[in-house]
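1. With the sequence up front, the predicted model follows.
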Amino acid sequence: MDKVELLNLVPKFLAFYQMANKSDIDKEKRWTLWEEHYNFAAVPPGEEGKVIARNLLEGAWESYSEHLLNLEQWEPNQERINHYLAKIKALLGYDQPINLVVVYFVGGFENNPFVAPFDEKRLALCLPIENGDSDILLSHELTHIVHSHTANLTAKWERTIASTIIQEGLATQVSKFLVPGDLDEHYIEHKKGWFETCNEHKWEIIKGTLPFLEDSSSEAVTRFTFGNGTTNNEREVYFVGWEIVQYLLGEGVSFKELATIQEGDIPNYLREVYPLFLTNEVVDPSSN
C-alpha cells in the first residue's frame, strides 16, 4: 500500500509574508526575512540557486497581495494525489508500494514543481500552489516519482541530459494522456509564448542537445533546465523531451517501455533514436 505524507509549507510562507509586508521593510531586509523564516524555492542548489530565488521573490512580491485570500483558504487534497498516483503506476507498469512526501509551497508564480530527495528512503514531490491546484502539474510530478522507481533514476541534481530529456518528455506526455483536452502548451509551458518560440527553432534546439546527451555536470543540467541552451531559449530540455517522447509514442513505443529504460542505458538509447527522429526534419525552401 502506498504511503503519502503531506507537508504544508503555506502557513510558513504566510507567516513570513506578514512579517515582511510592512512599509519599513526594504528589499534587503525582506530577503533576510525570507532566508530566516521561509527559505524554500524551486531552484538549483548552491549560490546560483540563491540568486534565482531572490529574483523570483522580488518579481512576485507585488502579486502576492492579489492572491493572499486564496493562499489563506487553500487546503491540501490527498484524494487527488491517490487518484493520479494509482493511474500513473498502472500506466507505467509499477505495482510496488510507493512511499513519498508531498510538499506544498508558495513559489514565484513560475509554475515550477519539482522532485527532490527528502530523506534516505523517500522522495519529496514539491508542488507550488500560488496559481491554484493543477491536475496537469500533479500528474506530471507524480510521473517523476513513479519513473524514479521503474528506471532506477538518481535522486541527485546531477544527471545526464539524456536522462533529463526522457524524464521530462515522459512526464509531460503522461500528463497529456491522463488530463486530455487542453492545448499542448499548457502541458509544458512555464510562460506564455515559450512553446511557440521553441517550435520556431524546433530542429535547431533538438540538434543542439545531441552533443550533451552524456553530460551530467551541474552546469549542463542548470543550463538546459533553468538557463538558456544552445539556441538561447530557456528550458530547452523540456521541449526536446516533449518532442522526442511524442515521436516515440507515435512509433508505437508504450509508456511502460519508455519508463523501464534504465537510467544508465538512456544516453545510448537516445543516440539511436536521434538519427531516426531527425529524418522528420522539414527544411524550409526559403533557407536555400
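-> Everything's here; your move. Residues are numbered from 1 along each chain as shown.

2. contacts and neighbour counts: CA atoms only from here.
-> Fine.

3. What is the burial count for the closest residue to Phe40 other than its chain neighbours?
-> Residue nearest to Phe40 in three dimensions, not counting chain neighbours: Phe105, with 7.6 Å by C-alpha to C-alpha, 6 or more residues apart in numbering. Look at Phe105: counted by other C-alpha atoms under 10 Å, it has 22 neighbours.

4. List the contacts of Phe105.
-> 8-10, 13, 40, 126-129 (C-alpha atoms under 8 Å, 6 or more residues apart in numbering).

5. which ones among those are found in helices?
-> 10, 13 (DSSP state H).

6. and the contacts of Phe105, which are buried?
-> Among the contacts of Phe105, those buried by neighbour count (16 or more other C-alpha atoms under 10 Å) are 8, 10, 13, 126-129.

7. Which of these fall in strands?
-> Mapping the buried ones among the contacts of Phe105 onto strands (DSSP state E) picks out 8, 126-128.

8. Next, the contact list for Glu189, please.
-> With C-alpha under 8 Å, 6+ apart, Glu189 has these contacts: Phe195.

9. try Asp135
-> By C-alpha under 8 Å, 6+ apart, Asp135 lies in contact with Val179.

10. Same check on Leu137?
-> By C-alpha under 8 Å, 6+ apart, the neighbours of Leu137 are 113, 127, 175, 187.

11. Of those residues, just say which sits nearest to Gly250.
-> Gly250 has its nearest neighbour among these in Ser175, at 16.1 Å by C-alpha to C-alpha.

12. Which parts of the stretch 1-150 of the chain are strands?
-> For the stretch 1-150 of the chain, the strands defined by DSSP state E, counting those that start in this stretch occupy 3-8, 99-105, 114-117, 123-128.

13. possible to save those strands as a markdown table with distance to Trp74?
-> Output for the strands of the stretch 1-150 of the chain, formatted as a markdown table (distance: least, C-alpha to C-alpha, whole Å):
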| stretch | distance to Trp74 |
| --- | --- |
| strand 3-8 | 10 |
| strand 99-105 | 10 |
| strand 114-117 | 20 |
| strand 123-128 | 12 |
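
14. The structure to be compared is supplied as follows:
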Amino acid sequence: MNDHIEIHNLVPKFLEFYKKATTKDIDCEERWELWKKYYNFAAVPPGENGEGIAKKLLNEAWDKYSDYISLIENWEPDESLVLGYLTEVKKVLGYDRAVNFIIIYFVGGFENNPFVAPYDQERIALCLPVECDTSDIILSHELTHIVHSKTANLKSEWERTIGSAILQEGLATRVSKYLVPGKQDEQYIEYTKGWLKSCEAKKKEIVKGILPYLDDSSSEALTKFTFGTGTTGNERELYFVGWEIVKILQKQGITFKQIASIEEKEIPNYLREVFPLLLEEESP
C-alpha cells in the first residue's frame, strides 16, 4: 500500500495579503484586519488566545517580510523529501500500513513552528512554514507525530491530556535525534537559545510542577505548558519533560515502537509510574 500526500499551498493567499498590506500606508490594526480577511493562518492554538498570539507574531515579523518576499514568491514544495522521511519514521515506529495525510505549506512569522492538526475525520494535516528552512530534524519530528497518531490511535487534536502531549513531543524529539544523528541536543528541541540549559537547571521543579496536570486536557493547561511559562517561568516545559521521559524509557530498553503503541487513554497513568525515575536522575 502506497502512502498518499495531498498538498495544500497557502503561500499565494499570504502573497495576496502582503500585496494589499503594502500598497498603501496603513497602521497595524488595518494590517491585522487584512491578514484575517485574506490569509488567517498561523501556528497558534485555536480560540481567542490563539488569535492574540497570531496578531503578536504578525506585528513582530512584519518588518522582516520585505527581506524574504522574493524567497517566498519563488518557493516550491518538495514532496519527495517528505516521503523519504515518512518511510524512515514508519520503520522506527513499526507501522506498515499506508499513511494518507495533508501537507499545508504556509508563511509563518519566522518562529519556525511547524505543527500537525486534524484536517478531517480520516486525515491529519502537517503544517510547514516556508519562510524558514524545513530541516531534516523538523520533518522527522513532525512526521513522527503523523505516524504516532496511527500507532496509538491518537485524536491529534489541540485539546488532549498533558500526559499525552508530553509523550507525543518526547517521542518526536527523540526519533528526530535517532534519524538525524550527530547534532547538539539543542538542535532537536530548543526553540530559543539557552532554553534547554535553563530547563535542565530546574529539572526537578519542572517535573514536580507538571505532574498534577497529567490528566488535564484543557486548552488553558496546554497553553500554560507550551506557549506559556509553566510553573517555573520556562516556556515549553511540556517539551522538556517529554524529552527527558523518553530518554529514561530508552535507558530501560523500551523501544520507540513500544512507546508509540501506548494507547492515548493509558498514557497519563503510564507516565506517573515513570516520573519518579526523572526525579531520581541527576541533571547534567
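-> It's in. What you see is a predicted model; the values in this text were computed from it and never measured.

15. TM-score for this pair?
-> Overlay of the two chains. TM-score (TM-score structural alignment, normalised by the length of structure 2): 0.97; 283 aligned residues with a C-alpha RMSD of 1.3 Å.

16. picking that back up, hey, which of the strands of the stretch 1-150 of structure 1 is tucked in deepest?
-> strand 123-128 (a mean of 23; mean count of other C-alpha atoms under 10 Å).

17. By how much does it deviate from structure 2 on average?
-> Taken over the aligned residues, the distance from strand 123-128 of structure 1 to structure 2 averages 0.6 Å (mean C-alpha distance after the TM-score superposition for structure 1).

18. helices and strands around that strand, which ones?
-> Counting contacts by 3 or more C-alpha pairs under 8 Å, 6 or more residues apart in numbering; DSSP states H and E, strand 123-128 of structure 1 packs against strand 99-105, strand 114-117, helix 135-150.

19. Would you mind listing the buried residues in the last one?
-> Translated: helix 135-150 of structure 1. By 16+ other C-alpha under 10 Å, the buried positions in helix 135-150 of structure 1 come out as 136-150.

20. just to revisit the earlier point, go through the buried ones among the contacts of Phe105 of structure 1 and say which is closest to Ser218 of structure 1.
-> The closest of these to Ser218 of structure 1 turns out to be Cys126 (C-alpha to C-alpha; 20.3 Å).

21. what residues are up against the nearest residue to that closest one once chain neighbours are set aside?
-> Take Cys126 of structure 1 and drop its neighbours on the chain: the residue closest to it by C-alpha to C-alpha, 6+ apart is Val103, 4.5 Å away. Contact partners of Val103 of structure 1, counting by C-alpha under 8 Å, 6+ apart, are 6-9, 124-127.

22. lining up those residues with structure 2, which overlap?
-> Contacts conserved in structure 2 for those, using both residues aligned by TM-score structural alignment, their matches' C-alpha atoms under 8 Å: 6-9, 124-127.

23. would CSV of the residues you listed with distance to Gly250 of structure 1 be doable?
-> Below are the kept ones among the contacts of Val103 of structure 1 laid out as CSV (distance: C-alpha to C-alpha, whole Å):
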residue, distance to Gly250 of structure 1
Leu6, 37
Leu7, 38
Asn8, 39
Leu9, 40
Ala124, 32
Leu125, 29
Cys126, 31
Leu127, 30
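
24. before we move on, the earlier item: aligned to the residue nearest to Cys126 of structure 1, what sits in structure 2?
-> Superposed on structure 2 with TM-score structural alignment, Val103 of structure 1 falls opposite Ile104.

25. Near Glu196 of structure 1, how many residues? Count them for me, please.
-> For Glu196 of structure 1, the count of nearby residues is 12 (other C-alpha under 10 Å).

26. Pretty sure it sits in a strand.
-> No - per DSSP: H, G, I helix; E, B strand; the rest coil, Glu196 of structure 1 lies outside any strand segment and is helix.

27. Could you report the separation of it from Trp61 of structure 1?
-> Taking C-alpha to C-alpha, to the nearest Å as the measure, Glu196 of structure 1 falls 28 Å from Trp61 of structure 1.

28. swap in Glu110 of structure 1?
-> 13 Å.

29. Leu214 of structure 2 pairs with which position in structure 1?
-> Match for Leu214 of structure 2 (TM-score structural alignment): Leu213.

30. For its match, list the residues it contacts.
-> Contacts of Leu213 of structure 1 (C-alpha under 8 Å, 6+ apart): 160-163, 267, 270.

31. can we see that at 10 Å?
-> 160-165, 220, 266-268, 270-271 (C-alpha atoms under 10 Å, 6 or more residues apart in numbering).

32. Relative to structure 1, what is the average displacement of the lengthiest helix in structure 2?
-> Using DSSP H to define each element, structure 2 has its longest helix at helix 48-73. Its aligned residues in structure 1 lie a mean 0.7 Å from helix 48-73 of structure 2 after superposition (mean C-alpha distance after the TM-score superposition for structure 1).

33. Name the helix or strand for the residue nearest to Gly93 of structure 1 when sequence neighbours are not counted, please.
-> Of all residues not flanking Gly93 of structure 1 in the chain, Lys256 sits nearest, at 5.7 Å (C-alpha to C-alpha, 6+ apart). Following DSSP states H and E, one finds Lys256 of structure 1 within helix 255-259.

34. Also Ile266 of structure 1?
-> According to DSSP H and E, Ile266 of structure 1 maps onto helix 266-278.

35. Pro267 of structure 1 is in contact with Thr209, isn't it?
-> No - shown here, Pro267 of structure 1 and Thr209 do not form a contact pair, counting by C-alpha atoms under 10 Å, at 11.6 Å.

36. overlap in contacts of the two?
-> Shared contacts of Pro267 of structure 1 and Thr209, defined by C-alpha under 10 Å, 6+ apart, are found at 161-162, 165, 215.

37. That's all I had, so thanks and see you.
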